[in-house]
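Visitor: I would like to see how this sequence folds:
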Amino acid sequence: MLTIESLTHLGMGRASDGQSLLPRVLPGEEVDVAQDGTVRIVTPSVNRVAPPCRHFKSCGGCAMQHATDAFVADWKQDIVVKAVQARGIDTVFRDIATSPSQSRRRAKLSGRRTKKGAIVGFHTRASDTLVQVPDCRLLTPALIDSFPALEALTVLACSRKGEIDLTVTEASLGPDVLVATDKELTPQLRVELAGLANQFGLSRLVWNDEPVVMINPPAQEFGGTGVVPPPGAFLQATKHGEATLLAAVEEITMNANRIVDLFAGCGTFTLPLAKRAEVHAVEGEVAMLDALDRGWREGHQLRRVTTETRDLFRRPLETDELRHFDTAVIDPPRAGAEAQIETLAASEIKTIAMVSCNPVTFARDARRLVDAGFDTPWMQVVDQFRWSPHVEIVASFTRK
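Guide: Predicted coordinates:
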């Protein structure tokens, strides 16, 4: 018998034998592990609950449905707190903000043909076995309603032995679907796909990198401004999470006159901030900035927005370029923004709003700013990826 001593940042239980990492267990539990690796809970934790989703045992999409919401919230907050404290940073943490169930508006699913039709869903943990999830507790009802369309797409796009990826995003006028497949897009297949899109009310259907049909522009709203993102473009996972992050960024930048938005994407922060300040949006993907620019030009009562396509990992904005701005917003990928943080630290910018999806690189970058003379009065953890190990962080940095 083993006792679970703690959880890793990925939600795996560290057992008392000093070597076992076990899934779906909780600290303090006593467990038996069979020779085939099956874990039996002997003494359950007081924080253990019945999973709210009937697919939890077979699906690999969630890791923490067996724990109370309060436990998961504390565990996620603690991951970030420990990462920050390990870098010697002292700050105040606001209460964690957790997105509700059935609020994930974008998902990457897999599809596989069967003798009777098709399966669309998620893989089981550490396996290529595909599980249907018609009652998924993560996805919005609109995404669940798109499953028949995705199954029909799988029949057309997939060979009998292959598998395809389906990225589906909720849009107001119908699902926005990107298909990743090795199958050739023939003229006849184009006709069939167009018919399928009309039948199921898809707003846009893209085959690999090639648009097949757009019945309605799949616009997303950023602060009331409509933007049509390029297929598969980054989007905050939930509207709740996006609103929470935006509220924090707006609070941090409330006194700004000229803002530089680094890793701006399609304008999640740029366009709402442009209601009261001039914004320069910098992003490495041309298509995202084109979408942002079109949204701004068609928007109402927005101040000046300029865009710049630039690889901020290889060519960060230098201090002489940053002197035109009093405030920076930065939301880098998981790798963080070490090079750009260096130039921000050396610049004269007074205020920085930093958003991150990786506690380790966030803490590293935050330490550099603190060393350069910034205070960090508060941080907040945002849980858009409910029941998973993933977290978002937003933090305020003000130069002393």
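Visitor: can we go C-alpha only for contacts and neighbour counts from here?
Guide: Fine.
Visitor: what distance separates stretch 95-108 from the centre of its chain?
Guide: 9 Å (Cα atoms, centre = their mean, to the nearest Å).
Visitor: what sits up against it?
Guide: For stretch 95-108, contacts defined as Cα atoms under 8 Å, 6 or more residues apart in numbering pick out 73, 77, 136-141, 143, 165-170, 235, 237-241, 244, 380-386.
Visitor: for stretch 251-262, how far is the first residue from the last?
Guide: Using Cα to Cα, to the nearest Å, the end-to-end distance of stretch 251-262 comes out at 18 Å.
Visitor: Kindly report the same for stretch 313-322.
Guide: Terminal-residue distance, stretch 313-322 (Cα to Cα): 16 Å.
Visitor: do stretch 228-245 as well
Guide: OK, stretch 228-245 end separation, Cα to Cα: 21 Å.
Visitor: Which parts of it count as buried, going by neighbours?
Guide: Residues of stretch 228-245 classed as buried by neighbour count (16 or more other Cα atoms under 10 Å): 228-232, 235, 237-242, 244-245.
Visitor: So which of those are in helices?
Guide: Here DSSP state H is the test, and the buried residues of stretch 228-245 give 239-242, 244-245 as lying in helices.
Visitor: which ones among the contacts of stretch 95-108 are found in strands?
Guide: Those of the contacts of stretch 95-108 mapping onto strands are 165-169, 380-383, per DSSP state E.
Visitor: Could you dump these into CSV with distance to Val131 and neighbour count added?
Guide: Below are these laid out as CSV (distance: Cα to Cα, whole Å; neighbours: other Cα atoms under 10 Å):
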residue, distance to Val131, neighbour count
Asp165, 14, 20
Leu166, 14, 25
Thr167, 16, 20
Val168, 17, 24
Thr169, 20, 27
Gln380, 34, 22
Val381, 31, 29
Val382, 28, 29
Asp383, 25, 28
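Visitor: Looking at the residues you listed, spot the one nearest Ile4.
Guide: Asp383 (24.6 Å; Cα to Cα).
Visitor: Next, count neighbours for the residue nearest to that closest one when sequence neighbours are not counted.
Guide: Distances taken as Cα to Cα, 6 or more residues apart in numbering place Thr98 nearest to Asp383, at 4.6 Å, with adjacent residues excluded. When neighbours are counted by other Cα atoms under 10 Å, Thr98 registers 20.
Visitor: Compute the distance between Thr98 and Val382, please.
Guide: For Thr98, the distance to Val382 - Cα to Cα - is 6 Å.
Visitor: what is in contact with the two at once?
Guide: Among the neighbours of Thr98, those also in contact with Val382 (Cα under 8 Å, 6+ apart) are Gly241.
Visitor: quick check, nearest of the ones in strands among the contacts of stretch 95-108 to Leu193?
Guide: Closest to Leu193 out of the ones in strands among the contacts of stretch 95-108 is Leu166 (14.2 Å), distances taken as Cα to Cα.
Visitor: One more, so I can put them side by side:
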Amino acid sequence: MATVNFFWPVLKAKTEKTRSMSTRVTIERMGAGGDGIAATAAGSAYVPFSLPGEVANVALENGRATMMALIEPSPERVAPACRHFEECGGCTLQHWQDSAYQEWKRSLVQDALGGRGLLFKLEPLVTCAPQTRRRTVFAVRTSERGAVLGFNKHQSHELIDIAECPITVPEIVSRLDDLRDLVAVLGGGMKLFKLTVTSTASGLDITASGCGAPDAAKRQALTALVIKKDFARLSFEGEIIVEPRKPLVHFGKVPVFLPPGGFLQATAEAEEAMCNLVAGHLAKSKKTLDLFCGSGTFAFRMAEKSSVHAVESDQGAVAAIDRSVRFVQGLKPVSVERRDLFRRPFLARELAPFNGLVFDPPRAGAEAQAIEIAKSSVSKVAAVSCNPVTLARDLSILVKGGYKIDRVVPVDQFLWSSHVEAVALLSKK
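Guide: Below you'll find the predicted structure:
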């Protein structure tokens, strides 16, 4: 008896419908989110994994497009570095030639600041090499086939299991299977949760979140596994589960033990470049202020030449600075203060004793703090940001308060993504 496929008419109808809905478009430019933008009868469409000048057939849905066929590829298109590209959403721009990609990355800062009417000199992009990302946030879950570890598919909640990651340091990539063993013990069912992995001088520092607090039996199993795998530390939502060795990093000449889940710049090379810019700009300042200081990334380097007052809201980061200061010699005085700068920014009168400062806020920027700095007499200011849009807003506040933008340096700390870091150096007579 012949086998009848009852689903074929339905599948055929869906295929024909998809074909009839496909639209030929030309990619006019690259959007700020890393998708190509094409004009259609229904308005602008965002086409992932496309490049300016390319012609493609796409399926449209609510302003977003899925590429069905690439008709005319750009001469700037290159072979991606990773087998998971276009499936994994961790990178969106591996297919773009370096020079064109870097110029676009630089333009993100140019357009954001230029849109505010700011006058500034934008310097060349500071690039970062592959295999240098030392801090990675993996999406993970357990399944019937075992632990799954990777990144969400582009514009989706679907988890893509990875076997490689060309942006991440080998110290992490070589341990993917060991990390999956850890995920299997953490459990969490089919629910997605996060595993933040940081490569430190002491080994891998791992923080789990979103999987439910481990009970006594699971803690015991996790402890045994961490020791067996020779991880430096495992913590859950800021609580240390087991710590065979304290995770160690160096900020300049100063060794610092990172707090659980503590902030660290994504690459050591980008951190060094940004710190050199900030320290150089504030080199002649006798008394400096480090706002949103983390665990001392800028503070300890600036303390080689000037006294520093470091301010941060996170208790773990404040404790890390305080502990490190006690055991280091050869630095100018370093003091530390725990303070929520969003609720209690340093007022202009509190800024009076300082003649130099740096602020490195989260993506939301530091609008309230910028207003107070603008009213102050601090002569040298360095603004560090991972968001050109909020940086432009904060700089416009400072400029209206009498500051002049001396230099702006974009830093490609987040390789092959739409994110870019920037350091703006300002002065006030």
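Visitor: Just give the TM-score of the two.
Guide: After superposition, the two chains reach a TM-score of 0.97 (TM-score structural alignment, normalised by the length of the first structure), with 400 aligned residues with a Cα RMSD of 1.4 Å.
Visitor: got the ones in helices among the buried residues of stretch 228-245 of the first structure as TSV, with distance to Cys158 of the first structure columns?
Guide: Formatted as TSV, these follow (distance: Cα to Cα, whole Å):
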residue	distance to Cys158 of the first structure
Lys239	32
His240	34
Gly241	34
Glu242	34
Thr244	39
Leu245	38
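Visitor: if we can go back for a sec, which two among the ones in strands among the contacts of stretch 95-108 of the first structure are spaced furthest apart?
Guide: Asp165 and Gln380 (33.2 Å).
Visitor: ok, the aligned residue in the first structure for Val358 of the second structure - contacts?
Guide: Matched by TM-score structural alignment, Val358 of the second structure corresponds to Val329 in the first structure. Applying Cα under 8 Å, 6+ apart, we find Val329 of the first structure in contact with 249, 259-262, 352-355.
Visitor: now do 6 Å
Guide: By Cα atoms under 6 Å, 6 or more residues apart in numbering, the residues touching Val329 of the first structure are 261, 352-354.
Visitor: did I read that right, it in a strand?
Guide: Yes: counting by DSSP: H, G, I helix; E, B strand; the rest coil, Val329 of the first structure is part of a strand.
Visitor: That one and Ala15 of the first structure: what is the separation?
Guide: For Val329 of the first structure, the distance to Ala15 of the first structure equals 41 Å [Cα to Cα].
Visitor: do the same with Lys183 of the first structure
Guide: Distance, Lys183 of the first structure to Ala15 of the first structure, by Cα to Cα: 46 Å.
Visitor: These two: which has the busier surroundings?
Guide: Between Lys183 of the first structure and Ala15, Ala15 has the larger neighbour count (other Cα under 10 Å), namely 23 against 14.
Visitor: so which helix or strand takes in the aligned residue in the second structure for that one?
Guide: Aligned by TM-score structural alignment, Ala15 of the first structure pairs with Ala38 of the second structure. Element membership for Ala38 of the second structure (DSSP states H and E) is strand 36-40.
Visitor: Show me what the next helix or strand after that strand is packed up against.
Guide: For strand 36-40 of the second structure, the succeeding helix or strand toward the C-terminus, using DSSP H and E, is strand 43-47. Strand 43-47 of the second structure makes packing contacts with strand 36-40, strand 64-72 when contacts are defined by 3 or more Cα pairs under 6 Å, 6 or more residues apart in numbering; DSSP states H and E.
Visitor: Show me which positions of the strand holding Ala38 of the second structure end up buried.
Guide: So for strand 36-40 of the second structure, counting by 16+ other Cα under 10 Å, buried means 36-38.
Visitor: tell me which of these is nearest to Ala303 of the second structure?
Guide: Using Cα to Cα, the buried residues of strand 36-40 of the second structure come closest to Ala303 of the second structure at Gly36, 44.7 Å.
Visitor: Verify the stated contact: that closest one with Phe49.
Guide: No: with contacts counted by Cα atoms under 6 Å, Gly36 of the second structure stays clear of Phe49, the gap being 7.2 Å.
Visitor: counterpart of the helix or strand harbouring Gln369 of the second structure in the first structure, which residues?
Guide: According to DSSP H and E, Gln369 of the second structure maps onto helix 367-374. Matched against the first structure by TM-score structural alignment, helix 367-374 of the second structure falls on residues 338-345.
Visitor: how big's the offset between the matching stretch and the second structure?
Guide: Compared with the second structure after the fit, stretch 338-345 of the first structure shows a mean deviation of 0.9 Å (mean Cα distance after the TM-score superposition for the first structure).
Visitor: what does that stretch contact?
Guide: With Cα under 6 Å, 6+ apart as the criterion, stretch 338-345 of the first structure contacts 316, 318-319, 369, 372.
Visitor: okay, and stretch 221-235 of the first structure goes to which residues in the second structure?
Guide: Going by TM-score structural alignment, stretch 221-235 of the first structure lines up with residues 250-264 of the second structure.
Visitor: distance between the matching stretch and the chain's centre?
Guide: 17 Å.
Visitor: ends of that stretch, how far apart?
Guide: For stretch 250-264 of the second structure, the first-to-last residue distance is 11 Å (Cα to Cα).
Visitor: residues in contact with that stretch?
Guide: Outside stretch 250-264 of the second structure, the residues touching it (Cα under 6 Å, 6+ apart) are 238, 247-249, 297, 301, 316, 324.
Visitor: Cys128 of the second structure: neighbour count?
Guide: Cys128 of the second structure, neighbours per other Cα under 10 Å, totals 18.
Visitor: what's the matching residue for it over in the first structure?
Guide: Counting by TM-score structural alignment, Cys128 of the second structure lines up with Ser99 in the first structure.
Visitor: So its match versus Thr244 of the first structure, what's the distance?
Guide: Distance from Ser99 of the first structure to Thr244 of the first structure, by Cα to Cα: 9 Å.
Visitor: got it, and Val381 of the first structure?
Guide: Taken as Cα to Cα, the span from Val381 of the first structure to Thr244 of the first structure is 10 Å.
Visitor: Please report how far the alignment partner in the second structure of Glu283 of the first structure lies from Trp8 of the second structure.
Guide: Counting by TM-score structural alignment, Glu283 of the first structure lines up with Glu312 in the second structure. Distance, Glu312 of the second structure to Trp8 of the second structure, by Cα to Cα: 62 Å.
Visitor: If anything else comes up later, I'll come back, but that's it for now.
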